[in-house]
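Colleague: one predicted model, sequence on top.
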Amino acid sequence: MSGAIHLPLPVGELVALPGEVLVAVGENRSGLAGVAQHVVDHIVSGPRDAAVWASIGRRRGLVPGADVAQNVFMGRERRRRWGPLRWGIDERATRAEAAELLAALGSAVSPLEPAEAIGEFDRIAVELARALAREAVLVALDEPTADLGPGDAVRMQAALAEVRRRGVAVVVFSERPRAALAMGDRVVVVRDGAVVGEHSRGEWEGPGVGGVERMRNTVLREMVARPELSVPSSPPARSVEDGELLAVSGWTVGDPVDPSRELVHDVGFSVRAGEVLGIAGLRDSGASPLLLSLYGHSEGTFRAGRIEVGGREVDTSSVEKAIAAGLFLVATNPPRYRVRFIGGIAMPVSASSLPRLARMGLVDRDSDTDPGDGLGGRLMGAVRSMNRGGAQADQLLGLLREFPASERRVLLLDDPSHGLDTAQRAELHRGIERIRDAGKSVVFTSDDLIELYAVSDRILVMADGRITGTLDTSTPLDPLTLATLLAPH
């Protein structure tokens, strides 16, 4: 194909075409991150002749202390001219051209705005404008709509369409099938580090086709259709004590900034003593906000719900009360948000602080409110926050060893195997087994169904903040059934 850009992968390749948005989609443990990193490494160090390739990640790639225009034309500033001579930076021309590029991408941010003060949509728009200013022929983006609200997500789709219109090849990596279909002219599905499916826009748009919802289900089936899940396992018989140790009913949690949106909607479940309950879901399914909100209302705005521990209703509205009720939470990465306050100052705040700040009228609701880097939530020595690294893994595994003899009765684990190696993950599973054998309950979230099947007695599936079904881990799993449960309503 003329002008095609071949991006080698560990297995196979991606072929990006000029004037096209190609989206590679896969679930969290599909190897998509490795594919994305392989492409980025190739962009950074691979052969490209005179062409310019650009990579835009989820971490901020702007230079703090410089304004928007300076970031757009960094190293390519417009110069004053006098005949054939050029000298000094023409700041007026630099700002005017930056404003023109940003306007074409749908951003109204001022070229004079400090880079560290702009929101997430404008940040990506500035990086796209920089790529266009350098006449890039390829732009790769990692989850460009992941941290955007619905309105900004639509604006981002329009921005990518503008980049495509200028003849640039655009490659996007995403874990969200719906977003992939909204952005892409072509969608490829990645599983276990290889491309296992490919679809063009004509398959889900136009007369005589099944539409977006049918294609999304097809993509989901390709994402999760692992042969390991089709083979019935023979787990050892597990003794589960009679009686519910934890019961949750009518649990509803709102978005801390957008009152019209719910992170968790009318969720109810129970866990018996000596039982391990897994919660499966793709990103944004609501599984993590569910656990964090149960524990001290550490994420979102509590709206309704009831919790019982040992048959007695308890108050878990603060971390101290949750601990007193017998709950304990381990979160690998409690959310921290970057918000813009009234007056234009942007800074990170914890998830538990957002509702209070919003009620005080300090948060600019028209700007981005997106999860950023760092640890948040109400830690207070109670929410154990784990990031990747040996010390944190040792801390987690040590906590699991101590938990059976502690006074706590229910352990909530939010994606506990994130960042663990194979040996550490095996020790994690043994620790969960010991807690269950001690007659206590474990509830843990993961997007790795193989892990959930190996450890859990039952699995709840969540999508769009709702429980969509329950899986019995003693029976084989049909990928079509799983795709239906994972698909948001």
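Modeller: Structure's in. What do you need? All of these numbers come straight from a predicted model, not from anything done at the bench.

Colleague: only C-alpha atoms for contact and neighbour calcs from this point on.
Modeller: Fine.

Colleague: three-state assignment of the residue lying closest to R466 once chain neighbours are set aside?
Modeller: For R466, ignoring the flanking residues on the chain, the nearest one in space by CA to CA, 6 or more residues apart in numbering is H265 at 5.6 Å. Applying DSSP: H, G, I helix; E, B strand; the rest coil to H265 yields a three-state assignment of strand.

Colleague: try this one next to it:
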Amino acid sequence: MTSNILEMRNITKTFPGVKALQDVSLEVKRGEIHAICGENGAGKSTLMKVLSGVYPAGSYEGEIHFEDEPVEFKNINDSESLGIVIIHQELALSPFLSIAENIFLGNERQKNGWIDWNATNLEAAALLARVGLRDNPITKITEIGVGKQQLVEIAKALSKRVKLLILDEPTAALNDEDSAHLLDLILQLKEQGITSIIISHKLNEIKRIADSVTIIRDGKTVETLEVAANTISEERIIKGMVGRDLDNRYPDHTPHIGEEVLRIEDWTVHHPTDHSRVVIHGANLNVRRGEIVGIAGLMGAGRTELAMSVFGRTYGSNITGKVFKDGKEIRTHSVSEAVKNGIAYATEDRKRYGLNLIDDIKRNVSGSALGKLATWGWVDANQEFVVAEGYRKSMNIKSPTVAAITGKLSGGNQQKVVLSKWMFADPDVLILDEPTRGIDVGAKYEIYTIINTLAAEGKGIIVISSELPELLGICDRIYTLSEGTITADVPRAEATPELLMQYMTQEKE
């Protein structure tokens, strides 16, 4: 028996017009945590879908050996029967079923042809205990947060007697506390003999838990590094991912700040259903042309709620306060009013609210400003194509055509489509909510460059981010938000992580 639990040899996978994988090889040792790194679109998820049978044998070239035996999977059930379980970035839980029902969905505990609910709930409780959850197994998925849902997915994998657990961006949507708990759990599973493959863009997490790191670039294996050999640094991984050194992760930014473009005064927002609860307390902020302004706050501080309430009152109730554009008070009571007055908002959840994933790039780009393409009420399809093609090239959207379905793009390229959509609308103020969430360092640099370009054109930019280094790296000023209250307005020259955190945790008086 070899020391490897998995060997993938010369895997090549082709889609129409695109070679997603080319002679990729991967070796994973028994009992290790093996990380896979690469830019968005490098082929990481495609490789794991080949391994798990999502892309069945015959749809790719190459060989897979698991536990020293050649294997060919026709579907995901084949791989799971051998103990290979994949947890996708988009969680596959049924929201209206209970935790226990989700864990054993398709793998029901039965007695005399009927589901044995006592056995189901008892086994589910034992599995939840293994992953550190104390919730009642009959609790519906809709009643627990994303962090706990991720743990339910792992409990579901354990119910299938998992030997090799594949986690695709497991902490992308989690806060710091939930992320730390999940990483600790992966380490505990390693102690129990379970091998894990983790795909992640968070290099600090990889350095913390991984034993080995394989880097994939442009559908090809670049190298595999051993953590124990002390050969791994974030800079080394980045160079392998993007093919070049990123001496500075943030592009140079020379401010060209002009007159005030947006001012919000005494902005108060109540919860959409619990009208007695105040979510935003008398917020005051302003943005000038050419200025990049950050909003920093812990989870639940009200950052997204503030942005959405300003953008067409898409969040909240009993909203009071005033919005001024170029010194004149404006109405933003609907999305159309906000857009008409030159305000745009790129949501943190691009898949749910920012894009139509089943439509093509062309229609997603044009969707925010169809009136610019209309003649006598009809959209000029040729001009629509020309506009989208221009953004595909200028934004470096990795797709052979603007007719490609947006949902098939990588996260970084989807985010570029979101930005293209709002750039086409030509707003004066652009609010970017977590603009680099879930995308790799190379794509992040491109997004930062786009933000700088927009600011240089005289746009007022507001950036909401959970990553303090990001705000410190790109912003001219940073507002801090704590429990729905703006606690400070910090110039870039004075901002430090420690100072921002002090204001972010400041309690209301």
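Modeller: Cool, got the structure. These numbers were taken from a predicted model, which means no experiment stands behind them.

Colleague: and the residue nearest to R466 of structure 1, how far from A463 of structure 1?
Modeller: H265 of structure 1 sits 10 Å away from A463 of structure 1 when distances are taken as CA to CA, to the nearest Å.

Colleague: I43 of structure 1 too?
Modeller: With distances taken as CA to CA, I43 of structure 1 is found 35 Å from A463 of structure 1.

Colleague: wait, S446 of structure 1 sits on D414?
Modeller: Yes: S446 of structure 1 sits in contact with D414 when judged by CA atoms under 8 Å, with a separation of 7.2 Å.

Colleague: now for these two: what residues contact both?
Modeller: Residues touching both S446 of structure 1 and D414 by CA atoms under 8 Å, 6 or more residues apart in numbering: none at all.

Colleague: what does D211 of structure 2 correspond to in structure 1?
Modeller: Residue mapping for D211 of structure 2 onto structure 1 gives D185, with TM-score structural alignment as the criterion.

Colleague: that match contacts S200, correct?
Modeller: Yes: under the contact definition of CA under 8 Å, D185 of structure 1 touches S200, with a separation of 6.0 Å.

Colleague: these two: who's more crowded?
Modeller: Set side by side, D185 of structure 1 and S200 show more neighbours around D185, with 19 against 14, by other CA atoms under 10 Å.

Colleague: which residues touch that one?
Modeller: For D185 of structure 1, the contacting residues are E20, V21, L22, V23, S200, R201, by CA under 8 Å, 6+ apart.

Colleague: grab the nearest non-local neighbour of V287 of structure 2.
Modeller: Distance criterion CA to CA, 6+ apart; nearest residue to V287 of structure 2, sequence neighbours excluded, is L262 at 5.2 Å.

Colleague: show me how far the host helix or strand of the one you found is from its chain's centre.
Modeller: Of the helices and strands defined by DSSP states H and E, L262 of structure 2 is found in strand 260-270. Average the C-alpha atoms of strand 260-270 of structure 2, do the same for its chain, and the two points are 28 Å apart (CA atoms, centre = their mean, to the nearest Å).

Colleague: repeat for stretch 71-91 of structure 1
Modeller: 40 Å.

Colleague: mind listing what's buried along that stretch?
Modeller: Along stretch 71-91 of structure 1, these residues count as buried under the neighbour rule (16 or more other CA atoms under 10 Å): N71, V72, F73, M74, E77, R78, R79.
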